[in-house]
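Enquirer: Structure for the following, please:
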Amino acid sequence: MANIEPAGRPEVAVFYFPSWHADPRNDRWKHPGFTEWELVQAARPRFAGHRQPLVPEWGYVDESDPDMLARTTRVAAEHGVDAFLFDWYWYEDADFLNGALDRGYLARPDQPVRFALHWANHDWTDVFPAKVGEEPTLLAPAKVTPDEFVALSNHLLERYLSHPRYWRVAGGAYFSWHQFGLFVDWMGGWAQVREVLADFRARARRVGVGELHLTCVGGVSLTDGDGERLREAGVDSFTPYNWLHVLPLDQGLSVPYAQWRERAQRSWQTEPAQLSVPYAPNVTMGWDSTARVDQADELVVSTWPRLPVVVDNTAEQFGAAVQDAVRLARDSGAPYLTVNAWNEWTEGSYLEPEVTTGYAYLHALRAATSATGER
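Expert: Down below sits the predicted model:
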């Protein structure tokens, strides 16, 4: 496994949600040309002061257009982003929602922001939108067998991890799992995962990718000791995808960002002690998944996506949280931190400019990372 010895400030990796271009399977499941921009445009306020619909300053763009992606990476690089962690999906033995990466990002050889893959290894269900009282339709199961993982990871090694702009952490090509616990179950248990990941590493070396940096992003129970099993299983680091795991569900339709931030930062103090691998802190810009709930339905807090809205998430508060995360990562020896998200418009977490707030969150990110040390 790769050594964790960061130099200067930790790198900033931002999750990128690629649901803003048409995909053949969405054409089949929903209608031709469907993207989640439809949900963004249809959203409405659910309580006094609720800011919906959100309006992207750059418009409802097709992110698979190389010119659009070139603007994205340029602006991200100018504001302190080192890498995009593309949410990556694999259903029915093939990539899904890969147009932003394949047709957009990879069309330009000189991207100023590096890229890596975050495997969103969860079932794809129809919450576009979710309807109260109805179980979301399963559109595609995510489960793979050990043999299917070999085929999947060979595709990754050939198509992506070997790319010269692929992001490396402490010398290893980064790859992460959204639900690592599910992967453990699919492979047959922790002992089998250790063998599967050792084989993944061996194949990476054999084809010239070199070392890997493998990361657990969620789906394990730290209180049950799963965090202590990660290093032995072959994992290099842990980072949360966002702060959703500390979002209170008993306070009505809204939660102040300051309270959410305080709960997240308490978890920074407890979660690393439950892990056998380095902990990379996460900062989350906001939360509002009401666009994914049918607008004709009353919003009652229950399970995702029927969750409270985080309010008062100012750029100043976000920037202060980033400064704290940079210090924590640097002091603890973690080589990177993660930010949610570049463009989770239907979950209310976005750095991409919006008409009301403009570039405020990007400016805050740049100021926070500049104030706490050079790269």
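Enquirer: Please count neighbours and contacts with C-alpha atoms only from this point.
Expert: Fine.
Enquirer: who's in contact with L328?
Expert: P281 (CA atoms under 8 Å, 6 or more residues apart in numbering).
Enquirer: what's in contact with whichever strand or helix holds L139?
Expert: Applying DSSP states H and E as the criterion places L139 in strand 138-140. Here strand 138-140 makes contact (CA under 8 Å, 6+ apart) with 29, 91-92, 123-126.
Enquirer: before we go on, could you also do this sequence so I can check it against the first one:
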Amino acid sequence: MSSSGRQAPARRARAIAFYLPQFHPIPENDEWWGAGFTEWRNVRKARPLFEGHRQPRVPGELGYYDLRDSGVRKAQADLARAHGVEGFCYWHYWFAGRRLLERPFEAVLSSGEPDFPFCLAWANHSWTAAWVGRPFEMLQEQTYPGREDYRRHFEAVLPAFRDPRYLRVDGKPLFILFRPHQIPRVSEFVAYWRTLAAEAGLGGLHLLGITPPGLSAESMALDGTIETGIGQLLSYQSEELLRRQLWRSRATKVLERPALASIHQLLAHLPPIRRPAPLARAHDAVSREAMLPIRASYDELTAGMAATGPLPEDRHPCVAPNWDNTPRMGRWGVVVEGSSPALYAKHLESALERIADRPDESRLVFLKSWNEWAEGNYLEPDVANGRAFLEATREVLVERVGANEAAAP
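Expert: Presented below is the predicted three-dimensional model:
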């Protein structure tokens, strides 16, 4: 039963949307990016980088919200529930005992509101200044001190695991590792957390990893993996299809020319005063021609998905409604063009067909994302499309159940 007292509509799959808890100021971001920074700053300042490039993206009915506002969090949950999403998967940040961006989720946990299912995904990557072209400048390094840190980490998330809203698979709390292959001796980490879960009376854990192609769940002692890849969307396709798509990009073709690429890479790391004039002129020319975002077609990148057939039982699909991370990355970004509610619905339908034979409990599909606005990757309403992507989600996921069907808020 939903928090409003209405019976939730029947769903064809358990759709879980990744949720970015970034949209509130924290001292670390104040230090790194300026006072009051949130990713809305990147979203607002985005500009078109080529003809037909749709930027900036402007949020719709929820506006440029602050996630410290409980009313915003409730409105998000109401929208998600009404459009067939079972729960949010909050990105969780743990750096050897240091937590970042935890305030929105901790408020959800402590207040009991919104009454909407959730799980956690450990975003176990380092933070760098890649957004401003300095990928080797470390802001917050991810480290793995070992068993004692793993125990403290488990104890930090245990209250969430015990919450009745926490998403479970076969009765076990669902926890996701963003880059499990980067954890040293990951199978030992996994085994230790399973032991801690048993000791805590949880009945175990259901552990999934987001992995590149070729890494199996079995090799990391996980229960399964989630598809992912460049732009989180392109992974559905073979490497050959990806190569063909990117080769058609003007920027990629130029950067494949070693001389031009090396000039650009050299001068990009030199302050202007140290750049020899002839090379600087060459750099400027290369920048104008080459340093444009990688562009690919949403339709073509998702077209091969249906032909791949059913997924292995321990592999779960991840569907993206759109992608354009130039608000973060500028000309170094990736733009997937041509997304529409209809094509997204087709993409989601194909994903469901690949898992149609699974039991209800394990028929999981992940939506990337609920609110990654600086990646142009969101289901929330915007000015251009309103609720169209949410409505497409509902049309695919929700079986018509007459009077029991939940109405949109």
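Enquirer: Could I get the TM-score for this pair?
Expert: Comparing the two superposed chains by TM-score structural alignment, normalised by the length of the first structure, the resulting TM-score equals 0.83, with 336 aligned residues with a CA RMSD of 2.4 Å.
Enquirer: tell me which residues in the strand holding L139 of the first structure are buried?
Expert: Along strand 138-140 of the first structure, these residues count as buried under the neighbour rule (16 or more other CA atoms under 10 Å): A140.
Enquirer: for it, the distance to its chain's centre please.
Expert: The offset between the C-alpha centroid of strand 138-140 of the first structure and the centroid of the whole chain comes to 21 Å, using CA atoms, centre = their mean, to the nearest Å.
Enquirer: Which strands or helices does the helix or strand just after it pack on?
Expert: Downstream of strand 138-140 of the first structure, the first helix or strand assigned by DSSP H and E is helix 146-156. Of the remaining helices and strands, those touching helix 146-156 of the first structure by 3 or more CA pairs under 8 Å, 6 or more residues apart in numbering; DSSP states H and E are helix 190-206.
Enquirer: Which positions in the helix it packs on come out as buried?
Expert: 190, 192-194, 196-197, 200-201, 203-204.
Enquirer: orientation of that helix relative to helix 146-156 in degrees?
Expert: 30 degrees (axes from the mean of the first three to the mean of the last three CA atoms, to 10 degrees).
Enquirer: re the thing from before, of the contacts of strand 138-140 of the first structure, which pair is most distant in space?
Expert: E92 and D126 (16.3 Å; CA to CA).
Enquirer: In terms of neighbours, single out the busier of those two.
Expert: Regarding E92 of the first structure and D126, a neighbour count based on other CA atoms under 10 Å identifies D126 as having more, with 17 against 11.
Enquirer: what about the aligned partner of the more buried one in the second structure, distance to N371 of the second structure?
Expert: With TM-score structural alignment as the criterion, the equivalent of D126 of the first structure in the second structure is A129. A129 of the second structure sits at a distance of 21 Å from N371 of the second structure (criterion: CA to CA, to the nearest Å).
Enquirer: Ok, G97 of the second structure next?
Expert: When distances are taken as CA to CA, G97 of the second structure and N371 of the second structure turn out to be 26 Å apart.
Enquirer: Between the two, tell me which one has more neighbours.
Expert: When G97 of the second structure and N371 are compared on other CA under 10 Å, the one with more neighbours turns out to be N371, at 22 against 13.
Enquirer: measure that one to L20 of the second structure for me?
Expert: Spatial separation of N371 of the second structure from L20 of the second structure under the definition CA to CA is 6 Å.
Enquirer: isn't R292 of the first structure right next to D126, touching?
Expert: No: under the contact definition of CA atoms under 8 Å, R292 of the first structure does not touch D126, with a separation of 9.7 Å.
Enquirer: The strand holding L139 of the first structure: average distance to aligned residues in the second structure?
Expert: In the superposition against the second structure, strand 138-140 of the first structure averages 0.8 Å from its aligned positions (mean CA distance after the TM-score superposition for the first structure).
Enquirer: again with stretch 256-264 of the first structure
Expert: In the superposition against the second structure, stretch 256-264 of the first structure averages 1.8 Å from its aligned positions (mean CA distance after the TM-score superposition for the first structure).
Enquirer: ok, back up a step: can you lay out the buried residues of helix 190-206 of the first structure as TSV showing distance to H363 of the first structure?
Expert: Written out in TSV, the entries for these read as follows (distance: CA to CA, whole Å):
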residue	distance to H363 of the first structure
W190	43
Q192	45
V193	41
R194	42
V196	42
L197	39
F200	39
R201	38
R203	41
A204	38
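Enquirer: What range does the longest strand along the second structure cover in the first structure?
Expert: The strand that spans the most residues within the second structure, counting by DSSP state E, is strand 87-95. Under TM-score structural alignment, the match for strand 87-95 of the second structure in the first structure covers residues 83-91.
Enquirer: can you tell me the mean distance of the matching stretch from the second structure after alignment?
Expert: Superposing on the second structure places stretch 83-91 of the first structure at an average distance of 1.1 Å from its equivalents, by mean CA distance after the TM-score superposition for the first structure.
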